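S.K.: attaching a predicted model along with its sequence, questions to come.
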Amino acid sequence: MTRPTFTFDDLKEILREGAGADPETLAETPLDATFGDLGFESLALLETLGRIERQYDIVLDDAAFTGASTPRALIALVNEQLNSAVA
């Protein structure tokens, strides 16, 4: 069985749709910049969380999500949850 994977492109699309992020800005987003430094406020991140959970049929722990302060960390968190859901 193939495990689903959450990619940086997936995250950028969700941020574009849910948080109104500019596609050109997202194209140059560094993986290790904090969401705060990238201009994403808590409401935008909550919308992002909801969209990820609905789209991938997973539940992310609020504390873990809050701790994922960079795109790289959030991608890893989602993939960890996706992998544990398949296992």
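M.R.: Here it is on my side, so go on.

S.K.: going by C-alpha atoms from here, please, whenever you check contacts or count neighbours.
M.R.: Fine.

S.K.: tell me how many other residues crowd residue 76.
M.R.: 16 (other CA atoms under 10 Å).

S.K.: show me what the host helix or strand of residue 80 is packed up against.
M.R.: Remark: residue 80 resides in helix 71-86, with elements defined by DSSP states H and E. Helices and strands touching helix 71-86, by 3 or more CA pairs under 8 Å, 6 or more residues apart in numbering; DSSP states H and E, are helix 8-19, helix 62-67.

S.K.: flag every buried residue along the last one.
M.R.: Which is helix 62-67. For helix 62-67, a neighbour-count test (16 or more other CA atoms under 10 Å) marks residue 65 as buried.

S.K.: and if you look at the longest one?
M.R.: Neighbour-count burial for helix 8-19, counted by 16+ other CA under 10 Å, picks out 8, 11, 12, 13, 14, 15, 16, 18, 19.

S.K.: okay, pairing it with this:
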Amino acid sequence: MQLRELTSILRESAGEEEGVDLDGDILDTPFEELGYDSLALFNTVGRIEREMGIALPDDVVAEATTPRFLLDRVNTALDVTKSA
């Protein structure tokens, strides 16, 4: 999964905060600064799991503080699924 796909899902699942540019360099920007709380991340993670056919650890929502972290977890799960 690429950042572009993640930002698309974020927009569709939880909207976009006014004044936040999700198309910029946001990989290491905390989700909180991007306007996304734990409920928004919960919805986003659920959608990613359904669409990608993966299961992420239950604690990923609490641990995922940045897009880079979430993408790393998603891509690791995708790699495991592909090699299984």
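M.R.: Yep, it's here. Given the structure is predicted, the values throughout are model-derived calculations rather than measurements.

S.K.: rewinding a little: how big is the offset of the helix holding residue 80 of the first structure relative to the second structure?
M.R.: Comparison of helix 71-86 of the first structure with the second structure after fitting gives an average deviation of 0.4 Å (mean CA distance after the TM-score superposition for the first structure).

S.K.: specify, as a residue range, where that helix falls in the second structure.
M.R.: The aligned range for helix 71-86 of the first structure in the second structure is 67-82, by TM-score structural alignment.

S.K.: please apply the same query to stretch 41-60 of the first structure.
M.R.: Mapping stretch 41-60 of the first structure onto the second structure (TM-score structural alignment) gives residues 37-56.

S.K.: any idea how far the matching stretch is from the chain center?
M.R.: 7 Å (CA atoms, centre = their mean, to the nearest Å).

S.K.: give the buried residues for that stretch.
M.R.: Neighbour counts over stretch 37-56 of the second structure (16+ other CA under 10 Å) mark 40, 41, 42, 43, 44, 45, 46, 47, 48, 49, 54, 56 as buried.

S.K.: looking at these, which is nearest residue 66 of the second structure?
M.R.: Distance to residue 66 of the second structure, by CA to CA, is smallest for residue 41 among the buried residues of stretch 37-56 of the second structure, at 10.5 Å.

S.K.: which element is the closest one on?
M.R.: Using DSSP H and E, residue 41 of the second structure maps to helix 38-52.
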